[in-house]
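K.L.:
Just to be clear, the model below is a prediction. Sequence and coordinates:
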Amino acid sequence: MALVTERREKSAAIITFANPPRGYMNAAQVSELGVLIENIETDASVRTVIFTGGVPGVFIRHYDVGDILEAAGAVRKSGFDGDALMEAGKRGNPISQLFDKIDRLSKPTIAAINGYCQGGGFEFALCCDIRVAEEGDYRIGLPETNVGIFPGAGGTQRLPRVIGEAKALELILKGETLPPQEAANVGLVHEFVPVGGALTRALELAENFAAKTPRALAEAKHLVKQAARGPLPEGCAEERGRFSRLLLEDDEALRLMQNFQNGNQDINKA
């Protein structure tokens, strides 16, 4: 079963995440999505890329904690010390490479958030140019500290650029996620729309973008992101290194993640 699917509507490519029953992102999904994005980047007929969730009530719930525990095992068996892991962080990994590719894609990208969008799922959404969230009983944000870790795929670097350092610190340190309307109020997402309306609104935005020249949008996007980015690559490199060091050195983080895996698997109640 494909973990991501693609369809076209006019000049928009709609990519749907499908990893039932929980809707986690995992390494296999990252790999599949990378291939799709490579093809879309060079397809001149695609003017906008829209991402949305295919599991009911879920955009991307969060990154699979089981995968992170496996990564922790690999890190601990690698023989690398903390300094070596910090150097490895500078080289990136498949997740960071995909997220950076989304962030730097020349075409406009829209996250049509139609359900839970947490952890790695929200870090992915932060890479998109526009985030539209529909009304519903779900949460948006970065709850990683609830299971002994911290956002390790760009969240500590991108969120402050979106909502400012003070609010980002509050939400990340508390591991607090927000319902969609409140997420819109504090700036986690750009628009809040009625139930079932995220994809519809994303397609309306895609029509707007299609009426403009691809070069103008690509150049404008590049310049705006460059202005706001500052030392983002260095920041993300340090984040990756510190994340790996935490997996190597912090037994409590592993215990909390293992408890999560063995329990009810609701990251907001970990």
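P.N.:
Good, I have the coordinates. Numbering: from 1, shown residues only.

K.L.:
Please make it C-alpha for all contacts and neighbour counts, starting now.
P.N.:
Will do.

K.L.:
What's the local residue count around A206?
P.N.:
Neighbours of A206 under the rule other C-alpha atoms under 10 Å: 23.

K.L.:
make that A211, sorry
P.N.:
9.

K.L.:
can you pull out the strands in the stretch 1-150 of the chain?
P.N.:
When assigned using DSSP state E, counting those that start in this stretch, the strands of the stretch 1-150 of the chain occupy the ranges 4-9, 12-17, 48-53, 58-60, 109-113, 116-118, 130-134, 140-141.

K.L.:
wait, which of these is closest to A253?
P.N.:
strand 116-118 (18.3 Å; C-alpha to C-alpha).

K.L.:
picking that back up, mind putting the strands of the stretch 1-150 of the chain into JSON lines with mean neighbour count and distance to V224?
P.N.:
Converted to JSON lines, those look like this (neighbours: other C-alpha atoms under 10 Å; distance: least, C-alpha to C-alpha, whole Å):
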{"stretch": "strand 4-9", "mean neighbour count": "14", "distance to V224": "27"}
{"stretch": "strand 12-17", "mean neighbour count": "22", "distance to V224": "22"}
{"stretch": "strand 48-53", "mean neighbour count": "25", "distance to V224": "17"}
{"stretch": "strand 58-60", "mean neighbour count": "30", "distance to V224": "26"}
{"stretch": "strand 109-113", "mean neighbour count": "28", "distance to V224": "14"}
{"stretch": "strand 116-118", "mean neighbour count": "29", "distance to V224": "25"}
{"stretch": "strand 130-134", "mean neighbour count": "25", "distance to V224": "13"}
{"stretch": "strand 140-141", "mean neighbour count": "30", "distance to V224": "24"}
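
K.L.:
Turn those into a markdown table, including distance to R76.
P.N.:
Output for the strands of the stretch 1-150 of the chain, formatted as a markdown table (distance: least, C-alpha to C-alpha, whole Å):
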| stretch | distance to R76 |
| --- | --- |
| strand 4-9 | 31 |
| strand 12-17 | 31 |
| strand 48-53 | 34 |
| strand 58-60 | 28 |
| strand 109-113 | 35 |
| strand 116-118 | 27 |
| strand 130-134 | 37 |
| strand 140-141 | 29 |
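
K.L.:
here's the one I want to compare it with:
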Amino acid sequence: MMLHQGLPTWATLLLISTTAALTLPNYRGLRIDQSRQGVLHIAFNNPDSEINVWGEDALKGLTDIVQRLQNDTETKAILFTSDVPKYFLAHLDVLSQPLDPTISQRSVELFYSLTNLPQVTIGAVNGVARGAGNEFLLSLDMRFAVKSHSRFGQPEIATGYLPGGGAPQYLPRLIGRGRAMEYILTGKDILAEDAERMGWINKAFDSEREMKAYIDDMLKVLTLYSTRAIGLNKNAINVASRPPIANTLADSNAFSESAGRPETQKLLGDFLELTQNLSATDVELYLGESVPLLYNLSAS
């Protein structure tokens, strides 16, 4: 079991309060910080993965947290970060085979529930977010990133899948049909600066300190408002911009059906070989550039 060192010091830039919005238990793979009144800070820290993959611990923990937040009127904003250097959420945990056929559907349902929360949801990224990690971010209200380490992408096509957590529905609404086609069909990465320009993320920053300061200033304003007012405005925007859950569930079903195909299983095995079983190598760090190498393995 790995313990990640050098945790971000977000709390040092937040106004400290002894009042917690709600009482939460400990969750495996999630670090909870409620030191600022009205703000719930959740940091991903998968103890079994050096690249911080999206798996059962995060899925179950966040599902429980979202249920508790639905009727909570004290929490105004939820801030998501990562404790793992260079990785926000790398992608789905595909190390355990066969894949749980329900994990895609349960992730879609969680992501949709996140959009329904009356609180503001914010992702602060300083690392890689691909596949399910990027789809998690797409379900949030706002996304911010540091230019130096942040990369986003949907590499599923390289292993014979389609993104099953919502990217084919959310991305075209954010960046347009043509650009969504480009990034989903090639599986290549997009860097934070380009992601900002296209609307994939809200804003890109030169340093983590600048990003923290910007978000902190925004939280000072957001925590002044009532949860009812925040939820009312979010609902109106959702009507205009959020894809129907039936569409994302259809993609989830197609993702699950792909898992049983022989060519998909072969490519997934090659992917695990290429990434050294999801190790923190340059292949994982620059996966968008590495995925064509899968086809060299498949041809051998």
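P.N.:
Yep, that arrived. Just so it is clear, the model here is predicted, and its values are computed rather than measured.

K.L.:
Please state their TM-score.
P.N.:
Laid over one another, the chains give 0.86 as their TM-score (TM-score structural alignment, normalised by the length of the first structure), with 251 aligned residues with a C-alpha RMSD of 2.0 Å.

K.L.:
Quickly note the distance from the equivalent of A90 of the second structure over in the first structure to A18 of the first structure.
P.N.:
By TM-score structural alignment, A90 of the second structure lines up with R61 in the first structure. Distance of R61 of the first structure to A18 of the first structure, given as C-alpha to C-alpha, to the nearest Å: 11 Å.

K.L.:
Please say which of those two ends up with more neighbours.
P.N.:
Using other C-alpha under 10 Å, the more surrounded residue of R61 of the first structure and A18 is R61, with 27 against 24.

K.L.:
ok, now which ones touch that one?
P.N.:
For R61 of the first structure, the contacting residues are 22-25, 115-119, 121, by C-alpha atoms under 8 Å, 6 or more residues apart in numbering.

K.L.:
Next step: those restricted to helices.
P.N.:
With DSSP state H as the criterion, helices contain G121 from among the contacts of R61 of the first structure.

K.L.:
Tell me which residues touch D129 of the first structure, please.
P.N.:
Taking C-alpha under 8 Å, 6+ apart as the test, what D129 of the first structure contacts is 103, 108-111.

K.L.:
separation between the corresponding residue of the second structure for it and S241 of the second structure?
P.N.:
Under the alignment (TM-score structural alignment), D129 of the first structure maps onto D141 of the second structure. Using C-alpha to C-alpha, we find D141 of the second structure at a distance of 11 Å from S241 of the second structure.

K.L.:
For the stretch 151-270 of the first structure, which segments count as strands?
P.N.:
177-178, 191-193.

K.L.:
Minimum distance to S244 of the first structure: which of the ones you listed has it?
P.N.:
strand 177-178 (23.8 Å).

K.L.:
average distance between that closest one and the second structure?
P.N.:
When the second structure is superposed, strand 177-178 of the first structure averages 1.1 Å from its matched positions, counting by mean C-alpha distance after the TM-score superposition for the first structure.

K.L.:
Which stretch of the second structure lines up against that strand?
P.N.:
Using TM-score structural alignment, strand 177-178 of the first structure pairs with 189-190 in the second structure.

K.L.:
what's the closest of the contacts of D129 of the first structure to G154 of the first structure?
P.N.:
D103 (10.7 Å).

K.L.:
residue contacts, that closest one?
P.N.:
127-129.

K.L.:
go with 6 Å
P.N.:
C127 (C-alpha atoms under 6 Å, 6 or more residues apart in numbering).

K.L.:
Need the counterpart of it in the second structure.
P.N.:
By TM-score structural alignment, D103 of the first structure lines up with T115.

K.L.:
mind checking how far that match is from L95 of the second structure?
P.N.:
In terms of C-alpha to C-alpha, T115 of the second structure sits 29 Å off from L95 of the second structure.

K.L.:
Where do the helices of the stretch 151-300 of the second structure begin and end?
P.N.:
167-175, 177-186, 192-198, 208-222, 227-241, 245-258, 262-274, 282-285, 287-290, 294-299 (DSSP state H, counting those that start in this stretch).

K.L.:
Buried residues, the second one. List them.
P.N.:
Read that as helix 177-186 of the second structure. Going by neighbour count (16 or more other C-alpha atoms under 10 Å), the buried part of helix 177-186 of the second structure is 180, 183-184, 186.

K.L.:
how far apart are it and its match in the first structure?
P.N.:
So helix 177-186 of the second structure averages 0.8 Å relative to the first structure (mean C-alpha distance after the TM-score superposition for the first structure).

K.L.:
Now do that helix: which elements does it pack against?
P.N.:
Contact here means 3 or more C-alpha pairs under 6 Å, 6 or more residues apart in numbering; DSSP states H and E; on that basis helix 177-186 of the second structure packs against no helix or strand.

K.L.:
how far does it sit from the chain's center?
P.N.:
The chain centre lies 19 Å from the centre of helix 177-186 of the second structure; the measure is C-alpha atoms, centre = their mean, to the nearest Å.

K.L.:
One more: the fourth one?
P.N.:
In terms of C-alpha atoms, centre = their mean, the centre of helix 208-222 of the second structure is set 19 Å apart from its chain centre.

K.L.:
And for the last one?
P.N.:
Using C-alpha atoms, centre = their mean, the mean C-alpha position of helix 294-299 of the second structure is found 29 Å from that of the whole chain.

K.L.:
buried ones in it?
P.N.:
For helix 294-299 of the second structure, a neighbour-count test (16+ other C-alpha under 10 Å) marks L294 as buried.

K.L.:
hmm, back to that, residues contacting the match of strand 177-178 of the first structure, please?
P.N.:
151-153, 288.

K.L.:
Just tell me the aligned range of stretch 154-166 of the second structure in the first structure.
P.N.:
Taking TM-score structural alignment, stretch 154-166 of the second structure hits residues 142-154 over in the first structure.

K.L.:
Can you name the residues in contact with that stretch?
P.N.:
Residues from elsewhere that reach stretch 142-154 of the first structure (C-alpha under 6 Å, 6+ apart): 118-119, 175-176, 236, 240, 243, 253, 256-257, 270.

K.L.:
Kindly indicate the member of these with the most neighbours.
P.N.:
G119 (30 neighbours).

K.L.:
Can you verify my assumption that that residue contacts F59?
P.N.:
No: using C-alpha atoms under 6 Å, G119 of the first structure is not in contact with F59, being 11.4 Å away.

K.L.:
ok, back up a step: nearest to D43 of the first structure, out of the strands of the stretch 151-270 of the first structure?
P.N.:
That would be strand 191-193 among these, by C-alpha to C-alpha, at 28.0 Å.

K.L.:
N39 of the first structure - how many residues pack around it?
P.N.:
9.

K.L.:
In the second structure, what residue corresponds to it?
P.N.:
So N39 of the first structure corresponds to R68, using TM-score structural alignment.

K.L.:
re the thing from before, any idea how far L140 of the second structure is from the match of D103 of the first structure?
P.N.:
6 Å.
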